[in-house]
Every structure is written in structure tokens, then in C-alpha cells.
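Novice: Please work out how this folds:
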Amino acid sequence: MTPVSTTLTFDPRDVPVWRIDHDLPAVPCSHWHPDALKTRFKHPPDWRPEIEREPSFSNRQPAKAAVLIPIVMRGDDLRQSTVLLTRRAAHMSTHSGQVAFPGGKVDPEDANVRATALREAHEEVGLHPHHVQVVGELPVYVTGTAFWVTPVIGLVSTGFELRPNHDEVDDVFEVPLSFLMNPANHRRHHHDWQGASRQWFSMPYQENRTMPNGDVVTIEHFIWGATAAMLRNFYRFLVVNPAP
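Specialist: The predicted structure is shown next:
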């Protein structure tokens, strides 16, 4: 089994689930139609993120960062839309081995956080910016490792070719947006770690992948922590009724 992270002293997959949100509605796929997303970001509802920060467990100086939430649009069938995710390389200094969005620290040369997200996605997985249409940003999310992260929502057109940088990522995969925007797949965990009571979401996804030799293997992608929290906030942004 692939480690969730090589820097944690516990395995988050072993932490019991105390709730699954079966009682909450899923986001209708019509809400992630490109025109609907553009309208929602142009006229946002009256809402606030469900999770804004994690308990701090780092002495490093805060750093601004941005991630791209790449929504791959598979033609006219919105049910086929996916989110592109990565598994960070095991040797990375922070969040190693974890499922993540493409992204990283803001460089002084970046015009804004959108430029950071697009640059990092190109550097990490080879996703060229001309395949990405940015439609908006979610509020900043503060990680326990002192990153102030702006999630940037981008619509990815088909026809792109990925060239993962294996110095930064071990794997690139896609998860159906319908899976991620259904709270029946959102599991809540609670754990006391390093003197702090920490709660988080997980969204484990089973992928059936065809290997080069033709064999089909099942891979579990354990989406949790900051990545799951930002997806949960995106869910809240999409499911809430528009402001009058």
C-alpha cells in the first residue's frame, strides 16, 4: 500500500470515521456547466468556507501559495467532467506522498495567484495554460505548514497532453467531479496530534487503471487534509442557493 505521507507519524487512513454526510444534497451537474460557473463567480452567493485553516504545526514563516483546481470538461456530457489531481513525490519536504492539486508558492515574478497556479500546473504536470480557462478563485485556505493557499478554478479543454515532472509528482489521475461534489463521499475524521485536536475530511476514490501489460488494477487515492478541505469548500460554494 502506498504511504499517504512519509512525514506523518500516523496513518490518516487508520483514524476512525465519525460521520459521513449522507443527509446533505449533491451538487447538480448543471451547476458546473461553464456558463453556470462563470455566473456564480461573477455573482457569488452569500456564503463562507466551511474550513478556513488547520492547526499550526510548523515554525516556518507563512508563505503565499496557489493551487489550480483543474476541471476537465469532457464534451457536452457534464457527468463526464473530472478533477485532475496529483500524488506528490515521496521526497518532497512538505505534504510528501499526499494527493494534491497542482500548485506551489507564489514567485515574485508571478503577476498574481492565477499566474502562480497556471505556472505550477505547467511545471508539475505539463498542463499548458492555453488549455485552461480560469473562472474564479475560492477564499484563502491556511495549511498547518503555514501556506496561505488560494484555490484557482480552471476549466480544462480536451486535447491536452500531460508531461509529469517526476521530481515533484509520483502520479497524475482524474476523479469524477460528480463523486467529489457528492457529500455521501465526504468522510469526517477526528484525531489528537501534536497537542492539537484536529478534524479533517477524506474522500477515498477507487480507480480501475489499465496497466501497460493490459492488466486492470484497483488503486485507492486517499484524498484528505487540505485537498479534501478545499474540495469541501468548493462543494459549499456550488450547493448554496444564490443570494437574492
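Novice: C-alpha only now, for contacts and for neighbours.
Specialist: OK.
Novice: and residue 237, helix, strand or coil?
Specialist: helix (DSSP: H, G, I helix; E, B strand; the rest coil).
Novice: That one touches residue 51, doesn't it?
Specialist: No. Counting by CA atoms under 8 Å, residue 237 stays clear of residue 51, with 11.9 Å between them.
Novice: if you count what's nearby, which of the two comes out ahead?
Specialist: Ranked by neighbour count (other CA atoms under 10 Å), residue 237 and residue 51 place residue 237 first, with 22 against 16.
Novice: which residues touch the more buried one?
Specialist: 45, 47-49 (CA atoms under 8 Å, 6 or more residues apart in numbering).
Novice: Now the buried members of those residues.
Specialist: Neighbour counting with 16 or more other CA atoms under 10 Å marks 45, 49 as buried within the contacts of residue 237.
Novice: this one next, for a side-by-side:
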Amino acid sequence: MLQTSFTTFTETLEKKLREPLPGEAAHRKMASASRLRQMLKPNERTRKSAVLIVFYPYQGSIYMPLILRPIYDGVHAGQMAFPGGRMERTDRSLIQTALREAQEEIGIRVTDVRVLGKLTELYIPPSNFFVLPVVGVLPHRPEFYPDPREVDRVVEVELRSLMDESIIGINEIEVRGTTINAPFYQIQEFRVWGATAMMISELLTVIDHLV
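Specialist: Now for the predicted structure:
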């Protein structure tokens, strides 16, 4: 039964990703007040990067992995994110970047991933990255092998749990000595905010009523 519904979910999502995307309208719902006020744009030093949003069937439902970044000297230390990173010169495309990074960070085999499409690129001012969210599926729950240098923990998220609007909140968050007001998703014991929350917002708008 699950395989049938997961197949239907996959086929429908692939079609929806070919349609016009909600983009900035969905991003704004989970953007911080400072981001909305500053309206920063990519510049000549902006670097390209990509993340992988990958779904798989598990325990009668549909899941996706997020990662908790370890504490380090960087702007995204200790934050929740999708696996991903900067584009390397050897990458043929940003899709390859997303797949390669996911394999390096959490051990997903790129040959197992079926890419369905892409969401809207999103600019991240603190790190000056322009990020492409790539969407794909796996036929089964993968074995995760997180790289401890990049990943403190892999967090498996049931897709249906993201549909509950009660997990959305707003709070003051301290970022490198500055306090900002930012919306967040309360996912298990983690608050997911910033660019990852904005990507999730667009994703949920695209998959509305699919699960």
C-alpha cells in the first residue's frame, strides 16, 4: 500500500516541480524581519551551492533527512539544514553538487537517487551563497553514514508532521552576537529557521494536499 502511495506521490511531485514555482512568495513566510528589511541580493563574489531534499518510504509514511551542523567557527554552525554545499569545479551541474555533497555528508549513494526537479534558488547573505534546492526520491530508507566533520546528527523527518501549522513559531534568535526575530519550524527538539525554513516553506506549498 505504501509503495503505491509513494509512487503516486513521486509522480505527482515531479509534475508539480515542472509548473511555475511559488518562489519568493513562499520564502517570505519564513524569512526573518531583518532579511525582509534589508532585501540583499547576490553580488559578484556570490558562490553557487546546492542542497538535496530527498524523500523515501519508511514505516508506512514518507520521510526526508535533515542534518544538524556541528559547532564550528562558521556562520551556520549548530544549525539545522539539508545536506549540501558549494559547487566544485569538477561538478558538471548544481544537481551533481547536491548529490555529491549528500553522499559525502550523510552517505546516500547518488546512484540510488532519482532527481525529480528543483525548487527556487535562494540567496543566503551571511555566507554569500546562492543555493539551489534539488528534489529527489529514494526507493527505500537509506543507511546513513554521517561525516562527523560536517554532520553532528541526521534527523529523519516525517513529511506529514510538517503539515501541522502548530509547529510554526517566531522567536528571537542570536546569530553571531546579533539578535533577530525569525520564524521557525519546531521539528522534534530542533528549531529550523533561516534559509532551510524558507526552502521548507516553498516545498510545502508545492506539495500541498499530496500527503
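Novice: sorry, back to before: need the contacts of residue 237 of the first structure in CSV with secondary structure, can you?
Specialist: Shown next, in CSV, are the contacts of residue 237 of the first structure (three-state DSSP):
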residue, secondary structure
45, coil
47, coil
48, coil
49, coil
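Novice: and in the second structure, which of the contacts of residue 237 of the first structure remain?
Specialist: Among those, the contacts conserved in the second structure (both residues aligned by TM-score structural alignment, their matches' CA atoms under 8 Å) are residue 47.
Novice: Going by distance to residue 60 of the first structure, which of the contacts of residue 237 of the first structure wins?
Specialist: residue 49 (24.8 Å; CA to CA).
Novice: and the most centrally placed residue in the second structure, how far is that from residue 8 of the second structure?
Specialist: Centroid-nearest residue in the second structure: residue 82, 4.0 Å away (criterion: CA atoms, centre = their mean). Remark: distance between residue 82 of the second structure and residue 8 of the second structure (CA to CA, to the nearest Å) = 24 Å.
Novice: again, but for residue 175 of the second structure
Specialist: Noted for residue 175 of the second structure: a distance of 41 Å to residue 8 of the second structure, by CA to CA.
Novice: contacting residues for residue 109 of the second structure?
Specialist: Residue 109 of the second structure neighbours (CA under 8 Å, 6+ apart): residue 103.
Novice: so what corresponds to it in the first structure?
Specialist: Matched by TM-score structural alignment, residue 109 of the second structure corresponds to residue 128 in the first structure.
Novice: all helices of the second structure, in order?
Specialist: For the second structure, the helices defined by DSSP state H occupy 2-16, 24-28, 33-38, 94-106, 194-206.
Novice: Would you mind confirming that residue 68 of the first structure makes contact with residue 121?
Specialist: Yes. The pair residue 68 of the first structure / residue 121 is scored as a contact, 6.9 Å apart, by CA under 8 Å.
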